[in-house]
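Visitor: Below are the sequence and a predicted model for it; my questions follow.
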Amino acid sequence: MNNKQNIFQQIVSKKINTKILYEDELVTVFNDIKPKSPIHVLIIPNITIYTLNEVNKSHELILGRMLLVASKIAKKKNIDKDGYRVVINCNKNGCQEIFYLHMHLLGGRKGTKNFF
């Protein structure tokens, strides 16, 4: 990839001021700027992993934390009982727009089965 930081790298390095919903040593969570649901947050690792294809055993703790945090945010946003969707897109045909691994947490309305 090139030397220019993408938007997620800039958020993690605090070069862009965005409202952080949750942050710890492994992950950062914030609202999506183009929400597809009433609740649409992004959960990103604090290290750069460009796509899901680059994940390896050393990322196990980070990926587990991303899922754990998704569950906690769903409870905090009161969408855990009705349901929500967690999505990771990979590469162009998988609809990945920003090449930095990220997880979408979507909820607050009834989802559809035809999303891909």
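Guide: Great, that's in hand. Model, not experiment: these values are computed from the prediction.

Visitor: can we go C-alpha only for contacts and neighbour counts from here?
Guide: Will do.

Visitor: what comes up buried for stretch 9-25?
Guide: Q9, I11, V12, E23 (16 or more other CA atoms under 10 Å).

Visitor: Second structure for comparison follows:
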Amino acid sequence: MCIFCKIAKKEIPAKLVLEDDDLVAFHDINAQAPIHVLVIPKQHITGIGEVTDEHVTVLGKLLVAARRIAEDAGLSQSGFRVVVNHGQHAGQTVHHLHVHVLGGRPLAWPPG
């Protein structure tokens, strides 16, 4: 079982921001911006490269949750970034689908 599965099952503590039947959101312990929240499905999905049509609903919920987290954090006016990494070259270190919500400072482009 991966670390994100353990967080979703509350076997490992995390600073939760949002939770429902399908997902959980929590502050990243290695924050890259003043606001850095991870949104994960409770169901283990290795990454965006493994999603199928059966995941459409949970994927939509992840993005709606990202918008809500940004709004609640006061990032709607200044802006925020939503990132999904897949695989080693993209920087994915935990192989459980997750969405990064980043903001609270100017973010450079291109990332990386």
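Guide: Now that the structure is in, tell me what you want to look at. None of the values given here were measured: they were computed from a predicted structure.

Visitor: care to give me the TM-score?
Guide: Superposed pair, TM-score by TM-score structural alignment, normalised by the length of the second structure: 0.97. Supporting alignment: 112 aligned residues with a CA RMSD of 0.7 Å.

Visitor: follow-up on the earlier one: which of the buried residues of stretch 9-25 of the first structure lies closest to I98 of the first structure?
Guide: Q9 (10.4 Å; CA to CA).

Visitor: a strand runs through the closest one, doesn't it?
Guide: No. The assignment for Q9 of the first structure, made by DSSP: H, G, I helix; E, B strand; the rest coil, is helix rather than a strand.

Visitor: Please pull up the equivalent of N17 of the first structure in the second structure.
Guide: Using TM-score structural alignment, the equivalent of N17 of the first structure in the second structure is P13.

Visitor: does that match sit in a helix or strand, and which one?
Guide: P13 of the second structure is part of no helix or strand, with elements assigned from DSSP states H and E.

Visitor: Trace T51 of the first structure over to the second structure, please.
Guide: Checking TM-score structural alignment: T51 of the first structure goes with G47.

Visitor: Would you tell me which helix is longest in the first structure?
Guide: helix 60-76 (DSSP state H).

Visitor: What residues does the match of T51 of the first structure make contact with?
Guide: Shown in contact with G47 of the second structure (CA atoms under 8 Å, 6 or more residues apart in numbering): N85, H86, G87, H95, H96, L97, H98.

Visitor: Surely the fifth one touches K6?
Guide: No. Checked against CA atoms under 8 Å, the pair H96 of the second structure and K6 is beyond contact range at 11.1 Å.
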